[in-house]
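Student: no sequence for this one, just the structure:
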């Protein structure tokens, strides 16, 4: 398992580097290894291979893995799933980044519950860029207002945007996200992160300025059944 994960990581990083070079892309892009439904042992194997940033969709898994692997120096936990109000305390304690803020109420709870001895929580606002009823995220028209409110909260640091486009609509959605990101940066110069692109569309996302690519299956293999939390 360890060798397979190490090889998969190396292959992913090489593919990203080759694509960026070929397309002459200048932005720095990070790989977030999405470890949802995978055991802590798989995360540890990726860590030993040099990976530091890991994405979790389920609060129960975030708590379990962050607790078990707390001895790993500089490991970085990114919460990327939908957020329920009754789960914000655990996210505020265990996460380093949150990609999926879509409501002020959630942001306020995360800010209030972030321990004062921890660095501010790095946060991204999730945009429902394709307008899907089944998807989380704020309407693009309401984004700048929410950004101003979130940026003013203590213990949070607004770092940028996240989106999960409708399948098959990637290019159009990524282009819109890039425009929104540039608008956001004009008002919030530190909010430069753009989390978009997964296993089937990361190349397209990179072409439109993605700074964080979320890869799961490509690193850890097919997923098991999600845990309930």
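Tutor: Everything's here; your move. Bear in mind that the values here come from a model prediction, so they are computed numbers and not experimental data.
Student: from now on I want contacts and neighbour counts done on CA atoms only, so please keep to that.
Tutor: Will do.
Student: just the buried residues of stretch 186-202, please?
Tutor: Across stretch 186-202, burial judged by 16 or more other C-alpha atoms under 10 Å covers 188, 191-198, 201-202.
Student: just put those residues in JSON lines and tack on secondary structure and distance to residue 221.
Tutor: Below are those laid out as JSON lines (DSSP: H, G, I helix; E, B strand; the rest coil; distance: C-alpha to C-alpha, whole Å):
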{"residue": "188", "secondary structure": "coil", "distance to residue 221": "37"}
{"residue": "191", "secondary structure": "coil", "distance to residue 221": "32"}
{"residue": "192", "secondary structure": "coil", "distance to residue 221": "30"}
{"residue": "193", "secondary structure": "strand", "distance to residue 221": "27"}
{"residue": "194", "secondary structure": "strand", "distance to residue 221": "25"}
{"residue": "195", "secondary structure": "strand", "distance to residue 221": "21"}
{"residue": "196", "secondary structure": "coil", "distance to residue 221": "20"}
{"residue": "197", "secondary structure": "coil", "distance to residue 221": "17"}
{"residue": "198", "secondary structure": "coil", "distance to residue 221": "14"}
{"residue": "201", "secondary structure": "coil", "distance to residue 221": "17"}
{"residue": "202", "secondary structure": "helix", "distance to residue 221": "17"}
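Student: the residues you listed: which two are farthest apart?
Tutor: 188 and 201 (27.4 Å; C-alpha to C-alpha).
Student: rewinding a little: nearest to residue 110, of the buried residues of stretch 186-202?
Tutor: residue 191 (18.1 Å).
Student: take a look at this one as well, against the first:
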């Protein structure tokens, strides 16, 4: 299948999940995860109507952003953030979904160019205390949200989470509902929180049923990454 066909299939699955959850049409945004994908593949997805793309590796992403600067693409950084990479992220991206600690938030705020709009931020939370996952703890979350909300060069937009992988749909739903409740609790304190970024190819339906407003899909759109893709980054 072509990238356009894959994208159409994913969008249909997305709309089916929205309908099944009795939610408003187009209430969930599809973020195409384009890490390790060639520039022409991103161009194909863009030509098929996809406008938001997510990247996890800074230098690879910057090269793509520069090559595709004539395209009206909304670029999201979704990977772990090293302190020495914040300047490039602040200068080139529209959104950052993986802000998990104050140090990173401060650097992004200080390094966001004045001529650009404030950087849209999702705070990443690790609600399940997974040692292998990035994310602020529930104890750290309030102070991080406070800082991002008040920072002049940042725009607090939402919460992002990557819960532990579950094969069972009921377990997926249970985890997503916990994240969604946390989001709703904080939404009362921070009205700008409108984005709940959770769910990927394998658990998208459960995430949408629980209230996700943005799902992140890579393989379903672009196909499997090359076996040695990490060596190419």
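Tutor: All right, it came through fine. This one's a predicted model, so the numbers in the text were calculated from it and none came from an experiment.
Student: ok so, going back, adding distance to residue 75 of structure 1, write the buried residues of stretch 186-202 of structure 1 out as a markdown table.
Tutor: Below are the buried residues of stretch 186-202 of structure 1 laid out as a markdown table (distance: C-alpha to C-alpha, whole Å):
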| residue | distance to residue 75 of structure 1 |
| --- | --- |
| 188 | 27 |
| 191 | 22 |
| 192 | 22 |
| 193 | 19 |
| 194 | 21 |
| 195 | 19 |
| 196 | 21 |
| 197 | 22 |
| 198 | 21 |
| 201 | 26 |
| 202 | 23 |
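Student: wait, residue 225 of structure 1 touches residue 39, no?
Tutor: No: contact criterion C-alpha atoms under 8 Å: residue 225 of structure 1 and residue 39 do not qualify, at 11.9 Å.
Student: structure 2: strands as residue ranges?
Tutor: Taking DSSP state E as the test, the strands found in structure 2 are 29-33, 52-55, 74-77, 95-99, 119-124, 154-160, 195-197, 214-217.
Student: what range in structure 1 matches the last one?
Tutor: Residues 212-215 of structure 1 are where strand 214-217 of structure 2 lands when matched by TM-score structural alignment.
Student: ok, average deviation of that stretch from structure 2?
Tutor: Taken over the aligned residues, the distance from stretch 212-215 of structure 1 to structure 2 averages 0.3 Å (mean C-alpha distance after the TM-score superposition for structure 1).
Student: what lines up with residue 98 of structure 2 in structure 1?
Tutor: In structure 1, residue 98 of structure 2 lands on residue 100 (TM-score structural alignment).
Student: so its match sits against residue 126, correct?
Tutor: Yes: with contact defined as C-alpha under 8 Å, residue 100 of structure 1 counts as touching residue 126 (4.8 Å).
Student: shared neighbours of these two, which are they?
Tutor: Common neighbours of residue 100 of structure 1 and residue 126, using C-alpha atoms under 8 Å, 6 or more residues apart in numbering, are 137, 162.
Student: now for the counterpart of residue 79 of structure 2 in structure 1: which residues touch it?
Tutor: Structural alignment (TM-score structural alignment) places residue 79 of structure 2 against residue 81 in structure 1. Contacts for residue 81 of structure 1 (C-alpha under 8 Å, 6+ apart) come out as 56-58, 99-100.
Student: would you quantify the distance from residue 81 of structure 1 to residue 219 of structure 1?
Tutor: Distance, residue 81 of structure 1 to residue 219 of structure 1, using C-alpha to C-alpha, to the nearest Å: 19 Å.
Student: same question for residue 190 of structure 1.
Tutor: In terms of C-alpha to C-alpha, residue 190 of structure 1 sits 30 Å off from residue 219 of structure 1.
Student: and the helices in structure 1?
Tutor: In structure 1, the segments counted as helices under DSSP state H are 2-23, 40-48, 59-68, 88-94, 104-113, 143-151, 170-187, 202-207, 217-220.
Student: can you mark which positions in the longest one are buried?
Tutor: For helix 2-23 of structure 1, a neighbour-count test (16+ other C-alpha under 10 Å) marks 2, 5-6, 8-10, 12, 16, 20 as buried.
Student: just checking, residue 154 of structure 1 touches residue 111?
Tutor: Yes: counting by C-alpha under 8 Å, residue 111 is a contact partner of residue 154 of structure 1 at 6.0 Å.
Student: which one's more surrounded, the two?
Tutor: Using other C-alpha atoms under 10 Å as the criterion, residue 154 of structure 1 and residue 111 rank with residue 111 on top: 22 against 15.
Student: what's the burial count for residue 179 of structure 1?
Tutor: 12.
Student: map it onto structure 2.
Tutor: In structure 2, residue 179 of structure 1 lands on residue 181 (TM-score structural alignment).
Student: chain neighbours aside, what residue packs nearest to residue 75 of structure 1?
Tutor: residue 52 (4.9 Å; C-alpha to C-alpha, 6 or more residues apart in numbering).
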